[in-house]
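Participant: The following comprises the amino acid sequence and a computationally predicted model.
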Amino acid sequence: MLVVYTTTLFMISLLIIDYSTYVLEYPHSFKYNMVKNK
């Protein structure tokens, strides 16, 4: 049971890290495109 719990926590943390990197990267690329188009 403990193994399942730790595995679930690991997967959730991976998802959170992936989402946070996406959120952090996306606005930068959006701003870059806006500046490039002007």
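Facilitator: Yep, that arrived.
Participant: okay, CA-based contacts and neighbour counts for the rest of this
Facilitator: Will do.
Participant: Now do the helix or strand hosting Val23: distance to the chain's middle.
Facilitator: Assignment of secondary structure by DSSP states H and E places Val23 within helix 2-37. If you compare the mean C-alpha spot of helix 2-37 with that of the full chain, they lie 0 Å apart, counting by C-alpha atoms, centre = their mean, to the nearest Å.
Participant: Comparison target, given below:
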Amino acid sequence: MCCYVGKATKIFLCIVAALLVAGLVLGFGLARRTWGSQ
């Protein structure tokens, strides 16, 4: 049970980290595009 919880937590943290990185990349891309157009 403890091992299962640890594995689930690791997977959850990996997903959260991936989402954060994707959000940062998208945010920077949009910001760069808007600044570039101006």
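Facilitator: Structure received. It should be emphasised that the depicted structure is a prediction, and the values quoted were computed from it without experimental measurement.
Participant: Provide the aligned range in the second structure for stretch 12-32 of the first structure.
Facilitator: Counting by TM-score structural alignment, stretch 12-32 of the first structure falls onto residues 14-34 of the second structure.
Participant: once aligned to the first structure, how far is that stretch on average?
Facilitator: Compared with the first structure after the fit, stretch 14-34 of the second structure shows a mean deviation of 0.7 Å (mean C-alpha distance after the TM-score superposition for the first structure).
Participant: in that stretch, what counts as buried?
Facilitator: Under the neighbour-count criterion of 16 or more other C-alpha atoms under 10 Å, stretch 14-34 of the second structure has nothing buried.
Participant: Outside of it itself, which residues are in contact with it?
Facilitator: For stretch 14-34 of the second structure, contacts defined as C-alpha atoms under 8 Å, 6 or more residues apart in numbering pick out no residues.
Participant: what's the distance between the spatially most central residue of the first structure and Ser13 of the first structure?
Facilitator: For the first structure, the residue nearest the mean C-alpha position is Tyr19 (2.3 Å; C-alpha atoms, centre = their mean). With distances defined as C-alpha to C-alpha, to the nearest Å, the gap from Tyr19 of the first structure to Ser13 of the first structure amounts to 10 Å.
Participant: go on, Ser20 of the first structure?
Facilitator: Distance, Ser20 of the first structure to Ser13 of the first structure, by C-alpha to C-alpha: 10 Å.
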